[in-house]
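> here is my input, please return the structure:
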Amino acid sequence: MFVDLGKPIADGVNQFVRYLIVNYGDGFEAVSNFILKILLFIETGLRDLHPAILLIVVFGLAWASSRHLLMAAGLTFLMWLIGCFGLWEQAMQTLAIVLVAVLISALIGLPLGVFSARSARFRAVLSPILDLMQTIPSFVYLIPAAMLFGLGKVPAVLATVIYAAPPLIRLTELGIRQVDAEVVEASRAFGATRWQMLRGVQLPLALPSIMAGLNQTMMMALAMVVIASMIGARGVGETVLLGLQRNDAGRGLIGGLVIVILAIVLDRITQNFGRRMQIRSGEG
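This next block holds a predicted model:
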């Protein structure tokens, strides 16, 4: 009664992956080495930086984003707790992976969001792809990343990018499309080119929406931390994974708390910056 479609699809995918590795293996290796250099640079910088300096940086960012002394002190205290849990270095590894994944997501997501806002045809093609990226179980992303780039931090970063980029693309598109048409028409009447309108009108007014997308991308990147540790990402996710494998509830709980703390700190800082930008755009 049923037609066997599973085996042909699986065989086709395996052949395609082998084709990519054989014909473009050097290219994948070059990309992997480039991303690894950036990742190790950021990770080494964070780990070598004295914790007190990083705590001051967190306090400064929290204060600049919220102008609320109690919130800035609270977020700094939460970061201090990570060191008290004995997972400071692992947290810096995780933070480096998240920052690189968010950076790559922004480099990919912002242009795609802009093109999607400007072209209905491109949006019609991109939308189902984004739906697919957001509905496929996150474990599945590890398979092609590990096959093409091996085990380690780089495939973990790339799998995280695939999982975390869609919200930034969608909210960038939404923010640009929601810019008041009269404002755009006024800029066009003054002789602004499409690039000048984008840079001087649409992107600044869409910035609160873009910041919300960046915030969601950060949160989804952190959600991939534990899963990415399965292919050698290390960091706090490895602590949680070891807790699960060894039936060590205490270790797993501490690792989970550190991930929650990182999520709270990043979420509050980016959200508050987004609110301030929204207020400024409203005043403008």
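
> drop to CA atoms for contacts and neighbour counts, all remaining ones
Noted.

> for the stretch 51-200 of the chain, just list every one of the strands.
Here the stretch 51-200 of the chain has no strands by DSSP state E, counting those that start in this stretch.

> for it, what spans make up the helices?
51-66, 69-84, 88-118, 120-135, 142-149, 153-177, 181-189, 194-197 (DSSP state H, counting those that start in this stretch).

> can you redo these as TSV with distance to Val17 and mean neighbour count?
Formatted as TSV, the helices of the stretch 51-200 of the chain follow (distance: least, C-alpha to C-alpha, whole Å; neighbours: other C-alpha atoms under 10 Å):
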stretch	distance to Val17	mean neighbour count
helix 51-66	42	17
helix 69-84	40	17
helix 88-118	23	22
helix 120-135	19	13
helix 142-149	7	18
helix 153-177	15	26
helix 181-189	45	13
helix 194-197	39	14
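
> for Leu241, find the nearest of those.
Proximity to Leu241 (C-alpha to C-alpha) singles out helix 88-118 among the helices of the stretch 51-200 of the chain, at 12.9 Å.

> one more, so I can put them side by side:
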Amino acid sequence: MDWFYTFPHMDDNALRDLKKGIDDAFRAFTRAYGDALETFFYPLQQFLIYAERFMLKTPWPIMVLLVLALAWGASRSWRIVVGCLVTLLVIGYFDMWEDTMRTVSMIFVSTILSITIGIPIGIAMSRSDGLRSVMNPILDVMQTMPSFVYLIPVVMLLGIGKVPGLIAVVIYAIPPMIRLTDLGVRLVDKDVLEAADAFGSSPWQKLTKVQLPLALPTIMAGINQTIMMALAMVVIASMIGVQGLGQPVLKAIANQYFTLGIFNGLAIVGIAVIFDRVSQAYGQRLQKHREIVHG
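Next comes the predicted model:
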């Protein structure tokens, strides 16, 4: 009756040989193409360095004013602007400004990359049911895979540093961008598309002048979710050398520094709330504008 209590499984030697074969193949690929991959991602590294340098070298009053201007432009809400101001001043007062700017630069670059890659894929999915059926299981795996697992292949390929961390963040954060772009384009009213066809619009004109503008509120929801997931992953990516608010949290866990972990954790929460409120408010403004236009 042992078979009833013990699940049948592959022979231990065969399983070990399978795992070893996969690991050896991945290491061989890394040795063969590691340098080429580093060269390929060099522009990305420079972009990240410039973004971080800009945020660190810009005097803090100017950075605060830039954030407040963006918050006002997106939300038109004094409550959100005052909330951003208070959050940033508290972060600076508790000497977490530089780590916060490093984290914000990583979020900024990863969000730009996710938008650049995710929107075209989402548009392609909205136009092809076959591609959507292929991509959906891949996106399901990407969203359910434990975030720590993403660190393993990027470290093996590119080592420890900012670029491997950035790639792991983008892979983890991009699925909502792709899914909600696909959903937003598919939800565009068929009558509006027929009207565009009646006016002789080309497929490109129909996409850029009709579908994307109408799908923008849904796409903004995707951007919001991408930012939130990127912020969560940046903390985990501190394990492979990504600087910012995640490293003090990691240090606090290793050394049992309660206040260090709490303060930096609250700074992460504050940045998350700023991103969330501003992007949500902008998405709601776009939604209201669309309702007025279609009134």
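
> let me have the helices of the stretch 51-200 of structure 1 in CSV, extended by distance to Ser209 of structure 1.
CSV is the format used below for those (distance: least, C-alpha to C-alpha, whole Å):
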stretch, distance to Ser209 of structure 1
helix 51-66, 16
helix 69-84, 23
helix 88-118, 11
helix 120-135, 18
helix 142-149, 29
helix 153-177, 5
helix 181-189, 17
helix 194-197, 17
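
> among the ones you listed, which is nearest Tyr24 of structure 1?
helix 142-149 (9.7 Å).

> ends of stretch 215-230 of structure 1, what's the gap?
End-to-end distance of stretch 215-230 of structure 1 (C-alpha to C-alpha, to the nearest Å): 25 Å.

> residues in structure 2 matched by it, start to end?
The alignment of stretch 215-230 of structure 1 onto structure 2 (TM-score structural alignment) spans residues 224-239.

> which residues are in contact with the matching stretch?
103, 106-107, 110-111, 114, 147-148, 151, 165, 168-170, 172-177, 242, 244-247, 249-250, 268, 272, 275-276, 279-280 (C-alpha atoms under 8 Å, 6 or more residues apart in numbering).

> how about stretch 272-286 of structure 2?
The contact list for stretch 272-286 of structure 2 (C-alpha under 8 Å, 6+ apart) reads 71, 74-75, 80, 83-84, 216-218, 220-221, 223-224, 227-228, 231.

> so what corresponds to Ser187 of structure 1 in structure 2?
By TM-score structural alignment, Ser187 of structure 1 lines up with Ala196.

> what residues does that match make contact with?
Counted by C-alpha under 8 Å, 6+ apart, Ala196 of structure 2 has contacts 206, 210.

> center of structure 1 - which residue?
By C-alpha atoms, centre = their mean, structure 1 has its centre lying nearest to Val102, at 3.3 Å.

> ok, that residue - contacts?
Shown in contact with Val102 of structure 1 (C-alpha under 8 Å, 6+ apart): 161, 164-165, 214, 217-218, 221.

> and Phe29 of structure 2, how far from Thr226 of structure 2?
In terms of C-alpha to C-alpha, Phe29 of structure 2 sits 30 Å off from Thr226 of structure 2.

> who's more crowded, these two?
Thr226 (26 against 13; other C-alpha atoms under 10 Å).

> could you grab the helix/strand/coil label for that one?
helix (DSSP: H, G, I helix; E, B strand; the rest coil).

> can you put the contacts of Val102 of structure 1 in JSON lines and add distance to Leu39 of structure 1?
Formatted as JSON lines, the contacts of Val102 of structure 1 follow (distance: C-alpha to C-alpha, whole Å):
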{"residue": "Val161", "distance to Leu39 of structure 1": "14"}
{"residue": "Ala164", "distance to Leu39 of structure 1": "17"}
{"residue": "Ala165", "distance to Leu39 of structure 1": "18"}
{"residue": "Leu214", "distance to Leu39 of structure 1": "19"}
{"residue": "Thr217", "distance to Leu39 of structure 1": "18"}
{"residue": "Met218", "distance to Leu39 of structure 1": "16"}
{"residue": "Ala221", "distance to Leu39 of structure 1": "15"}
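
> farthest pair in those?
Of all pairs in these, the most separated under C-alpha to C-alpha is Val161 and Leu214 at 12.1 Å.

> sorry, back to before: nearest approach to Ile279 of structure 1 belongs to which of the helices of the stretch 51-200 of structure 1?
If we rank the helices of the stretch 51-200 of structure 1 by C-alpha to C-alpha, the stretch that ends up nearest is helix 51-66, at 12.1 Å.
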